[in-house]
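**Student:** give me a model of this one.
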Amino acid sequence: MDITQKLSQLEEQQRYRTLKEVHHIEGKTIRLGERDYINFTSNDYLGLAQLPLDAEDFSKFVEQYGNNLSSSRLVSGNSVLYTEIEQLLSQHFDFEEAVIMNSGYDANLALFNAFKGEAVIAFSDSENHASIIDGLKLSRISKEIYRHLDYQDLARRLAAYPDITKLIVTDSVFSTNGDLADIEYLVELKRQFPNTWLIVDDSHGLGLNYFDDYQNIDVITASLSKSVGAHGGVILCSQLFKELLVNTGRALIYSSGMPPSNLYFILRNTQAMLKEPYRNQHLKQLSGYFNSQLFSYLGKKCDLQTPIKSIELDDHDEAEKYYQALMGAGILVSYFRYPTVSHPTLRFSLTYYHQKSDIDRLFQIILKQKEDEETDV
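**Tutor:** Here you go, the predicted model:
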């Protein structure tokens, strides 16, 4: 393999990525190099990653539980803290059990590996997260891809397999544009077609309360690095399925347990997420305000109440101009390219720390760039 040639091809295709060094994060502000930016890229939706640290409490915690578990959970790395967190999450979301994983990505790898070698077929939304795509691929189970949020297409595909176990697989909130899956409708489809499981990746929705019909979902996976503001993943499931995961989930079996310090933050932040609904209320107000300004400034309508917003652009050159204009004005946004998305897309993530004035500033820069481009034509 010619690595230099491969990298050159990525550059020519405008798919070349680089890592940005982050020097400081405080509230809505992120420092890259020597400059501060208003941060519209963070997944810390509820602001829990920046909860003040009780240094004395944390010091006692580390003294009691140590710095590293130094083993897989199945050997000697299954801290009692795992049990406490798993009970908290499973009880709140009305599941029999929970399994904490090292990441949301690992959660999906372990989940689908549990079906490996079984007579099942997965029906996956075309816009599902890469961890679902990879989990299905590595499990080697049969799969069909239905058109994004097209549940008539999904129903037709389900009907073609009456005698086999079927897995409906979907994100709850789609990470590139904030689309919401219709969980209630998917529950009805599950009931309509016997021997069907409903599997939901709730990474961008956990704790934001976009649906409440947990009892009719068979398995939920989620990242704990977004609304929870920590690091890790979780699988919510039945007692029997947890036993299966413990015995087949390679991402669980062959990974060291997380450092107790990380479990500390998962536990602390999860408790805060469940006890402080005002954070989510503020986030939903911001979402509604963003939608109104999107229409006011650009004439684009959006009714989604998720904290993920996006603007799709015609080509990479146009997207790059908008991105650079925002960066020049001290605003950091996400710029998605193929293969993450089919068209160049600017994504804006709202968090608890944003104010309406930040959204106003964002749209003022976007409108100015739009007017400048129209003047140049």
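**Student:** contacts and neighbour counts: CA atoms only from here.
**Tutor:** Noted.
**Student:** helices of the stretch 251-377 of the chain, residue ranges please.
**Tutor:** In the stretch 251-377 of the chain, the helices defined using DSSP state H, counting those that start in this stretch lie at 260-275, 278-298, 316-328, 356-376.
**Student:** correction: the stretch 1-150 of the chain
**Tutor:** Per DSSP H, counting those that start in this stretch, the stretch 1-150 of the chain carries helices over the ranges 3-12, 55-65, 80-92, 104-113, 130-139.
**Student:** please identify the most buried of the ones you listed.
**Tutor:** Highest mean neighbour count of those: helix 104-113, a mean of 25 (counted as mean count of other Cα atoms under 10 Å).
**Student:** relative to helix 130-139, how tilted is that helix?
**Tutor:** 30 degrees (axes from the mean of the first three to the mean of the last three Cα atoms, to 10 degrees).
**Student:** can you name every helix or strand that helix 104-113 contacts?
**Tutor:** Packing partners of helix 104-113 (3 or more Cα pairs under 8 Å, 6 or more residues apart in numbering; DSSP states H and E): helix 130-139, strand 219-223, strand 233-237, helix 239-248, helix 250-253.
**Student:** between those, which one is closest to Gly33.
**Tutor:** strand 219-223 (28.4 Å; Cα to Cα).
**Student:** related to what we said a few turns ago, in JSON lines: the helices of the stretch 1-150 of the chain, plus distance to His148.
**Tutor:** Listed next are the helices of the stretch 1-150 of the chain as JSON lines, based on distance: least, Cα to Cα, whole Å:
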{"stretch": "helix 3-12", "distance to His148": "27"}
{"stretch": "helix 55-65", "distance to His148": "44"}
{"stretch": "helix 80-92", "distance to His148": "29"}
{"stretch": "helix 104-113", "distance to His148": "19"}
{"stretch": "helix 130-139", "distance to His148": "14"}
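**Student:** so what's Asn113 closest to, chain neighbours aside?
**Tutor:** For Asn113, ignoring the flanking residues on the chain, the nearest one in space by Cα to Cα, 6 or more residues apart in numbering is Ser139 at 4.9 Å.
**Student:** distance of the one you found relative to Lys300?
**Tutor:** Distance check for Ser139 against Lys300: by Cα to Cα, to the nearest Å, it reads 41 Å.
**Student:** Trp197 should be in a helix, yeah?
**Tutor:** No - going by DSSP: H, G, I helix; E, B strand; the rest coil, the assignment for Trp197 is strand, not a helix.
**Student:** could you pull up the residues touching it?
**Tutor:** Counting by Cα atoms under 8 Å, 6 or more residues apart in numbering, Trp197 touches 165-168, 190, 217-218.
**Student:** repeat that with 7 Å
**Tutor:** The contact partners of Trp197, taken as Cα atoms under 7 Å, 6 or more residues apart in numbering, are 166-168, 190, 218.
**Student:** circling back to that earlier point, tell me the contacts of the residue nearest to Asn113?
**Tutor:** Contact analysis of Ser139 by Cα under 7 Å, 6+ apart lists 112-113, 116.
**Student:** out of the contacts of Trp197, who's nearest Ala319?
**Tutor:** Comparing those against Ala319 with Cα to Cα places Ile168 closest, at 34.1 Å.
**Student:** now the other sequence, so there's something to compare against:
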Amino acid sequence: MGAEKITNTNTNFKWNFIENTLENLKETNLYRGMNELNSAQSAHVNFQGKDLLMLASNSYLDMSNDPQVKIYTKNIIDEYGVGSGGSRLTTGTTSIHKQLESLLAKFKGTEAALVYNTGYMANVGVISTLCSKDAIIFSDELNHASIIDGCRLSQAKIVVYRHNDMNDLEDKIIANPCSRGLIVSDAVFSMDGDIVNLSRVVEIAEKYELFSMIDEAHATGVIGERGLGTVEHYHMDKKPDITMGTLSKAIGSEGGFVCGKEILIEYLKNKSRSFIFSTSLSPAVMASSIKAIELILNEPQRVQALQGNIQYFCQCLRESGIEADSKSSIIPIVIGNEKKVMEISKELFEQGYYISAIRYPTVKKGSARLRVTLMSTHTKEELKRTAQTIGNIVNKYKGVTNELYSTI
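**Tutor:** Reported below is the predicted structural model:
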């Protein structure tokens, strides 16, 4: 006798929680969708047949559309093809991969470097490899999700300290003594745009014999006289033990990287699961990163143009009635209410400005914001016009509500 087929009279029952969750997101103005672009990621993009000034991209130096980067990448494709064919420890390492890692080590002033497939995989891989159940991780409360997930995956004890508060960090280290530990922080915080107190992080880590690690995703190519990052920004001689970063932001390509002592890199090659079990990035992606880093090193005026744009745009915002001050390319304008920030972002889109609305869970509830990010190739005229438009729209909404509008 055959087994009876089990049927459920409500065939959609198993999907109900998904449907309900999506409906709840829509009702609370937290539902997310994707905007399909029909052009290169650059200072101007084509969206739904309309030219928009891009002010939400992390391609801070406009490298993803740079002619020199594209020509060099095309030449590497002709020689190496479009795929790597395997993981880095099998067949997926080419001379282009090694060239990029050597250049990254030179760029960050370390003994060695290792490329991961994404910045997310780099953070998850490094933290979960260095730390385990017997370790304690001291993590800034505003760290990126990839750091948080790496901490969780490690199964170490996680102690969260107040944002960029070095006194609170040290107090919590004293209250949680350990024989093996890590202090980890963003270098430039991705939603607020402020910069870690790196000298104190390194000093405290050395004092208590902890590893120090910073995520320079939004610092590389942006801060420091030559765009070398946080160490250069603070004119430090002593570096953190681990410098992580991405190739997908100012460098305009794809991937993540880790720089540090050679012994660290060798350890990660042999123990880091997100590195070992991933097919490597293509030689074409490696090539685009190589050329972009060379341009940053050889043409410092690109970084200087970005830093000049940051200062000028903040000045224009202040003249338009919005307090603003940032040393990074991230300039948040806090609206507070999720519905209002969506309305403002939509109005900016309609007027030709691509500026994203950032909401929970990316930021805390009630701190929804416009997240403006600048490129080195934005013109002064474009930035002034943008600041005036933002000021007009935001102040219009401010006139009908008691909510606070400001930058952090």
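**Student:** in helices, which of the contacts of Trp197 of structure 1 fall?
**Tutor:** Secondary structure from DSSP state H places Lys190 of those in helices.
**Student:** with neighbour count as added columns, please give the contacts of Trp197 of structure 1 in a markdown table.
**Tutor:** Shown next, in a markdown table, are the contacts of Trp197 of structure 1 (neighbours: other Cα atoms under 10 Å):
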| residue | neighbour count |
| --- | --- |
| Lys166 | 23 |
| Leu167 | 20 |
| Ile168 | 23 |
| Lys190 | 21 |
| Asp218 | 18 |
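**Student:** need the contacts of Trp197 of structure 1 in JSON lines with distance to Asp44 of structure 1, can you?
**Tutor:** Shown next, in JSON lines, are the contacts of Trp197 of structure 1 (distance: Cα to Cα, whole Å):
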{"residue": "Lys166", "distance to Asp44 of structure 1": "34"}
{"residue": "Leu167", "distance to Asp44 of structure 1": "30"}
{"residue": "Ile168", "distance to Asp44 of structure 1": "28"}
{"residue": "Lys190", "distance to Asp44 of structure 1": "32"}
{"residue": "Asp218", "distance to Asp44 of structure 1": "27"}
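**Student:** closest to Phe348 of structure 1 among the contacts of Trp197 of structure 1?
**Tutor:** Of these, the one sitting nearest to Phe348 of structure 1 (Cα to Cα) turns out to be Ile168, at 28.5 Å.
**Student:** under the alignment, what does that closest one map to in structure 2?
**Tutor:** Applying TM-score structural alignment, one finds that Ile168 of structure 1 aligns to Ile183 in structure 2.
**Student:** pretty sure that match sits against Ser139.
**Tutor:** Yes - using Cα atoms under 7 Å, Ile183 of structure 2 is in contact with Ser139, at 6.1 Å.
**Student:** find the centremost residue of structure 2, please.
**Tutor:** Centroid-nearest residue in structure 2: Ala217, 4.7 Å away (criterion: Cα atoms, centre = their mean).
**Student:** what's the match for that residue in structure 1?
**Tutor:** If you follow Ala217 of structure 2 across to structure 1 using TM-score structural alignment, you land on Ser203.
**Student:** again, but for Val159 of structure 2
**Tutor:** Superposed on structure 1 with TM-score structural alignment, Val159 of structure 2 falls opposite Glu144.
**Student:** which residue packs closest to Cys135 of structure 1, ignoring adjacent ones?
**Tutor:** Wrong residue type there; residue 135 of structure 1 is Gly, not Cys. Leu109 (4.4 Å).
**Student:** and that neighbour, how close does it get to Gly233 of structure 1?
**Tutor:** Applying Cα to Cα to Leu109 of structure 1 and Gly233 of structure 1 gives a distance of 11 Å.
**Student:** next: Asp376 of structure 1.
**Tutor:** Taking Cα to Cα, one finds Asp376 of structure 1 at 48 Å from Gly233 of structure 1.
**Student:** more neighbours: the two, which one.
**Tutor:** Per other Cα atoms under 10 Å, whichever of Asp376 of structure 1 and Gly233 has more neighbours is Gly233, with 23 against 6.
**Student:** corresponding residue for that one in structure 2?
**Tutor:** Aligned counterpart of Gly233 of structure 1 in structure 2: Gly256 (TM-score structural alignment).
**Student:** which ones are touching its match?
**Tutor:** So Gly256 of structure 2 contacts 115-119, 122, 245-247 (Cα under 7 Å, 6+ apart).
**Student:** pipe those into TSV and attach distance to Asn20 of structure 2 per row.
**Tutor:** Formatted as TSV, those follow (distance: Cα to Cα, whole Å):
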residue	distance to Asn20 of structure 2
Val115	40
Tyr116	37
Asn117	34
Thr118	32
Gly119	32
Ala122	34
Gly245	38
Thr246	36
Leu247	38
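**Student:** list just the nearest of those residues to Asn176 of structure 2.
**Tutor:** Closest to Asn176 of structure 2 out of the contacts of Gly256 of structure 2 is Ala122 (26.5 Å), distances taken as Cα to Cα.
**Student:** might one say that the closest one is in contact with Ala113?
**Tutor:** No - here Ala122 of structure 2 does not reach Ala113: they are 11.6 Å apart, not a contact under Cα under 7 Å.
**Student:** mutual contacts of the two, please.
**Tutor:** Shared contacts of Ala122 of structure 2 and Ala113, defined by Cα under 7 Å, 6+ apart, comprise 257-258.
**Student:** about what we covered before: quick check: the match of Ala217 of structure 2 vs Gly232 of structure 1, distance?
**Tutor:** 11 Å.
**Student:** anything in contact with each of those two?
**Tutor:** Common contact partners of Ser203 of structure 1 and Gly232 (Cα under 7 Å, 6+ apart): Ser223.
**Student:** so which of the helices of the stretch 251-377 of structure 1 gets nearest Leu53 of structure 1?
**Tutor:** Closest among the helices of the stretch 251-377 of structure 1, using Cα to Cα: helix 260-275, at 9.5 Å.
**Student:** in structure 2, what range does the closest one match?
**Tutor:** Aligned by TM-score structural alignment, helix 260-275 of structure 1 falls on residues 283-298 of structure 2.
**Student:** please identify the buried residues of the matching stretch?
**Tutor:** Going by neighbour count (16 or more other Cα atoms under 10 Å), the buried part of stretch 283-298 of structure 2 is 283-293, 295-297.
**Student:** about what we covered before: confirm that the match of Ala217 of structure 2 sits in a helix.
**Tutor:** No - going by three-state DSSP, the assignment for Ser203 of structure 1 is coil, not a helix.
**Student:** coming back round to it: how much space between the residue nearest to the centre of structure 2 and Thr28 of structure 2?
**Tutor:** Relative to Thr28 of structure 2, Ala217 of structure 2 is positioned 31 Å away (Cα to Cα).
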